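1. fold the following, please.
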Amino acid sequence: MSPNTRTLLLQLSLFVLTLITTTLAGAEWMFGNSFVLVEKALGWDEFWQGLHFSIPFLFILTVHEFGHYFTAKAHQVEVTLPYYIPLWFGISQSIGTMGAFIRIKSLVRSRLKFFDIGIAGPLAGFVAALGVLWYGFTHLPPPEYIFSIHPEYQQYGLNYPEFVYQNQEGALILGDSLLFYWFKMYVADPALLPHANEIIHYPYILAGYIALFFTSLNLIPIGQLDGGHILYGLIGKKKFDIAAPALFILFAFYSGLGLFRAEEFAIPDESEFYSLLGYLAFYIYFLYVCLRKISDNPRNAWIIALSIVVLQFGVSYIYPTWEGYPGFLPFIFLLGRFLGVYHPETIENEPLSKGRILLGWLAVLVFILCFSPKPFIIIV
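-> I've put the predicted structure just below:
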């Protein structure tokens, strides 16, 4: 068997596994249950229903990856077919995958090629996500559909939200982006639109929402994310090396805003005070690790980390209701520690055409429309 055949079989196997794991995950979201470790585990009937999530979600993901693939081929850049990454926890809910990627096997020397390859994926995936969301919001089932998922609600009739949400802790709500809000307000039939606590059980809407979420993360103009390729193409390396770390620092500042507040340290319990102080020290070190590669001098990373924390304390004191989204912190760690904040320099730095510049700013608009400041909200 040739190496190319083995690679193709691996890619195909990963796709099939990812189809299975996303179907499992989709069924778990739809029915609010699990296939394992519960008294009434989901079965084959529910598994097949999970295809209503996995097929549209993998469709969007595949369109995104092949947007990169075909553009790279058009530029005669050697790339692989997509590698899908299956991931299913079984004991807790997931989306069944960590995404997919293509490997660029040849050196990209051109700023223009980086731009084209970078922008093709998210724009193609965005169009596919729009189609899935449009279908999901225009084909909502009757309100009674929720009783097939929560039969215990049926005793209250369609007025169930007045009774079941009073003490419902742990419920997951999808935070609005501008585009998702527009779909809910102007596309969906208000009589059929599910309650915010239940929208996760609607597979096409969930698939489209998660696609928008990952599109927005991908379009953050930092490092070698697609957004980084786009911004690098638009403004060049000199300006990018100023903008990218500034945006990364701002992202880190927002994510941890409100995580610690000055009044929390005004507690009489000495052990609790030192425990909180330990958490704060760990948070500062975490920021240092994330920021370490911004500068060759480690001292600068410490200064920036401490400055972020001081500013977060100050803003939280003046505006106590302002809060960031700590859920972004793992992504900040991934960016700062592994993916990198800066973009590799290109040898060929030809200017972009007016059409490409327009597409670049269109991608910025797509990022603004897709980005949710608090994408996943857990009721506590």
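2. rest of the way, CA atoms for contacts and neighbours
-> Fine.
3. burial of Leu359, as a residue count?
-> 19 (other Cα atoms under 10 Å).
4. now do the contacts for it.
-> Contacts for Leu359 (Cα atoms under 8 Å, 6 or more residues apart in numbering) come out as none.
5. Leu339 now?
-> Gly223, Gln224.
6. and the gap between it and Leu234?
-> 20 Å (Cα to Cα, to the nearest Å).
7. then Phe163?
-> 53 Å.
8. okay, those two: which has more neighbours?
-> Leu234 (23 against 11).
9. can you say which helix or strand has the more buried one in it?
-> Using DSSP states H and E, Leu234 sits within helix 226-256.
10. my read: Ala128 touches Phe66, true?
-> No. Judged on Cα atoms under 8 Å, Ala128 makes no contact with Phe66 at a distance of 12.0 Å.
11. those two: which is more packed in?
-> The neighbour comparison of Ala128 against Phe66 (other Cα under 10 Å) goes to Ala128, with 22 against 19.
12. another for comparison:
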Amino acid sequence: MTREDQKSPPFFKKVRIHVLLFIATFLTTYYVNGIWYSLAIMSILLSHELGHFFMCRKYHVDATLPYFLPLPLPPFGTFGAVIKMKGHIPHKRALFDIGAAGPLMGLVFAIPAIVVGLILSDVRPVPADSSNYLGLGEPVLFSFIAKLLFGTLPEGMDIYLHPLAFAGWAGLFVTALNLLPIGQLDGGHIMYALLGKKSDIVYRIGIFIFCVITVFFYKGWILFAILLLIFGFRHPSPADEYTPLDPRRKMLGIALFIIFLLSFTPVPLKF
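-> Below is the predicted model:
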């Protein structure tokens, strides 16, 4: 092997796919819901993934830059974004911090998007023929913010969301999915850091409940439920399996589980 072969590829080659996917996702989100939605949802997704990325850097865990997943179809215009961790996680504290950083950073952008977007939204009568409208399930947190801003709406009235508010709603949707206490989702990382190998019981209960919701309440979850059945039962162990979390992280873990309950809605879309 020559010395030239040992050199790392130029920086622009290493980041090219990430930049192209970012641009493509910006264009698909803009195509689906306009500039305000696109800017907001891209900010939420980027902050979420960079939260993971920089925490991986802190603990010397090898991780890729975010891969954005474009989808030129409504209602979201994207499948979200992911990073790939390629290194071993040293201990439970690192596992917890990496898992928690993404949802927390995403909420920093999602909640202001909801507040400002709702202020820009309209309250209108529900039309007699509403077959062409997309109804959204309302997480408790979203409903609470809407009630603070609008109070109790009169009968026959509804909020027609500004694209910025819809991006905030989508941000809560993404946060809730990632905080499911299952497998290698963010919530699964947090649960494993809290409970260790006992988290396997929580994963199984969580997958069972999610499948019940899929079968009896919302068939739209079917693909995600299949992925959870395939990948959701196991979690790789950190190198240090025994050092417990400190009380501050344990309290934050409980708070994140509460955030999950406040952000999740069993039936997110009503066509």
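13. picking up where we left off before, just the angle between whichever helix or strand comes after the helix holding Leu234 of the first structure and helix 226-256, please?
-> Counting by DSSP H and E, the next helix or strand C-terminal to helix 226-256 of the first structure is helix 270-291. Counting by axes from the mean of the first three to the mean of the last three Cα atoms, to 10 degrees, helix 270-291 of the first structure lies at 170 degrees to helix 226-256.
14. and the strands in the stretch 101-250 of the second structure, which stretches?
-> Using DSSP state E, counting those that start in this stretch, the strands found in the stretch 101-250 of the second structure span residues 122-125, 135-136, 157-160.
15. out of the ones you listed, which gets nearest to Cys211 of the second structure?
-> strand 135-136 (20.7 Å; Cα to Cα).
16. the first structure: matching residues for that closest one?
-> Using TM-score structural alignment, strand 135-136 of the second structure lines up with residues 173-174 of the first structure.
17. what residues does that stretch touch?
-> Counting by Cα under 8 Å, 6+ apart, residues outside stretch 173-174 of the first structure touching it are Ala196, Asn197, Glu198, Ile199, Ile200, Pro375, Phe376, Ile377, Ile378, Ile379.
18. using TSV, lay out those residues together with distance to Tyr325 of the first structure.
-> What follows is the contacts of stretch 173-174 of the first structure, written out as TSV (distance: Cα to Cα, whole Å):
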residue	distance to Tyr325 of the first structure
Ala196	19
Asn197	19
Glu198	22
Ile199	21
Ile200	20
Pro375	9
Phe376	9
Ile377	9
Ile378	12
Ile379	14
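19. which of the residues you listed count as buried?
-> Asn197, Glu198, Ile199, Ile200, Pro375 (16 or more other Cα atoms under 10 Å).
20. which one in the second structure is aligned with Gly228 of the first structure?
-> Aligned partner of Gly228 of the first structure by TM-score structural alignment: Gly188.
21. spatially central residue for the first structure, please.
-> Of all residues in the first structure, the one closest to the mean position by Cα atoms, centre = their mean is Phe214, 3.5 Å from it.
22. roughly how far does the residue in the second structure that that one lines up against sit from Gly196 of the second structure?
-> Counting by TM-score structural alignment, Phe214 of the first structure corresponds to Val174 in the second structure. Using Cα to Cα, Val174 of the second structure is found at 25 Å from Gly196 of the second structure.
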